[in-house]
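1. fold the following and give me the result.
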Amino acid sequence: MVWDLEVLEGSTRGLFQLTRLDIEKLKEFVVSKQKDRNENKKLHLSTFVVSIAYAWVCRVKAEEIENKNVMLAVNIDCRNRLDQPVPATYFGNCIGARVAIVETRVNAYMIVTTNYYRCQHVNVVSGVSVGVKSQASKV
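-> This is a model prediction of the structure:
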């Protein structure tokens, strides 16, 4: 477990908790910044999206990374994102990777949240469906 890991000398370990109120404040922050930038596209901000964006920004700030591009790669379940959906009886995986790359700067949380959101909600290209069908036919 994570709390059983040794803490390296000179490092700090902490456990952080985001309450429902914290999550709502983060969502409201993104919406208000979006309005300030005159962006009309409504984002579906899940708890996961705002939490991962917040953790990412906190890590970048803690490591004092400035004026550089930072990247977050996340594996996602692509089964419901295929352009030809797999049957409900499909018992297997279809994992894809999405990468968000942003430059560290002021208002990073807003930028990270919207970029991560866009990464999470991109449909998988049709080539994946063709590859899945090809592999499935060989089984």
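2. okay, CA-based contacts and neighbour counts for the rest of this
-> Will do.
3. wait, I95 touches I76, no?
-> Yes. Using CA atoms under 8 Å, I95 is in contact with I76, at 5.6 Å.
4. just want to know which of those two has more residues nearby.
-> Neighbour count, other CA atoms under 10 Å: between I95 and I76, I76 has more, with 14 against 11.
5. the more buried one should be in a strand, yeah?
-> Yes. Under DSSP: H, G, I helix; E, B strand; the rest coil, I76 falls within a strand.
6. structure for this one too, so we can compare:
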Amino acid sequence: MYRKWFLEKIGHEGLNNLLKAYEDKSAFAMCIFSLALGPEEEPITFVGKTAGKIVPARGPADFGWDPVFQPDGFEQTYAEMPKSEKNQISHRGRALALVKEHFASANYENQISHRGRALALVKEHFASANYEVQGDGLA
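-> Prediction:
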């Protein structure tokens, strides 16, 4: 979340001014979700990444760096895209898809512990919920 204070200080135009000296404007957006199954367990990490480039701001400036990030293979910035399209390709959407995939294939139901029962409930919830990425969180 370092991007928040950075963008508040320099703004979208300031970011583009910083990059004027560089030919390569490539960038990537990354989201990481981690699941800790217990205090002694290694966390399971789910990484979503979207490659793109930094461009002059286009679209509504109502969310972070969306107006200046244009994903590779697209003509629109995140800010210009319909939310449904952005959710399909965004770093958060990709990381969340990996979490959902994990719970769809994991076999927590057979664990007798409280943790196993709790994880089975989470798996059931993810299977029945239709999440959309909105802002900094999920809805």
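7. tm score of chain vs chain?
-> TM-score for the superposed chains, counting by TM-score structural alignment, normalised by the length of structure 1: 0.31, backed by 82 aligned residues with a CA RMSD of 5.0 Å.
8. list the contacts of T45 of structure 2.
-> Contacts for T45 of structure 2 (CA atoms under 8 Å, 6 or more residues apart in numbering) come out as I32, F33, S34, L35.
9. what is the neighbour count of V70 of structure 1?
-> Neighbours of V70 of structure 1 (other CA under 10 Å): 16.
10. separation between it and S32 of structure 1?
-> Per CA to CA, to the nearest Å, V70 of structure 1 is found 24 Å from S32 of structure 1.
11. and the strands in structure 2?
-> Shown for structure 2, the strands assigned by DSSP state E span residues 26-35, 44-54, 69-71, 133-134, 137-138.
12. which one of these lies nearest to G93 of structure 2?
-> Closest to G93 of structure 2 of the strands of structure 2, according to CA to CA: strand 133-134, at 6.4 Å.
13. max-length helix in structure 2?
-> helix 2-19 (DSSP state H).
14. that one packs against which elements?
-> Using 3 or more CA pairs under 8 Å, 6 or more residues apart in numbering; DSSP states H and E as the contact test, no helix or strand touches helix 2-19 of structure 2.
15. rewinding a little: okay, the contacts of T45 of structure 2 in JSON lines with distance to K9 of structure 2 and neighbour count next?
-> Listed next are the contacts of T45 of structure 2 as JSON lines, based on distance: CA to CA, whole Å; neighbours: other CA atoms under 10 Å:
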{"residue": "I32", "distance to K9 of structure 2": "25", "neighbour count": "14"}
{"residue": "F33", "distance to K9 of structure 2": "27", "neighbour count": "15"}
{"residue": "S34", "distance to K9 of structure 2": "30", "neighbour count": "13"}
{"residue": "L35", "distance to K9 of structure 2": "33", "neighbour count": "12"}
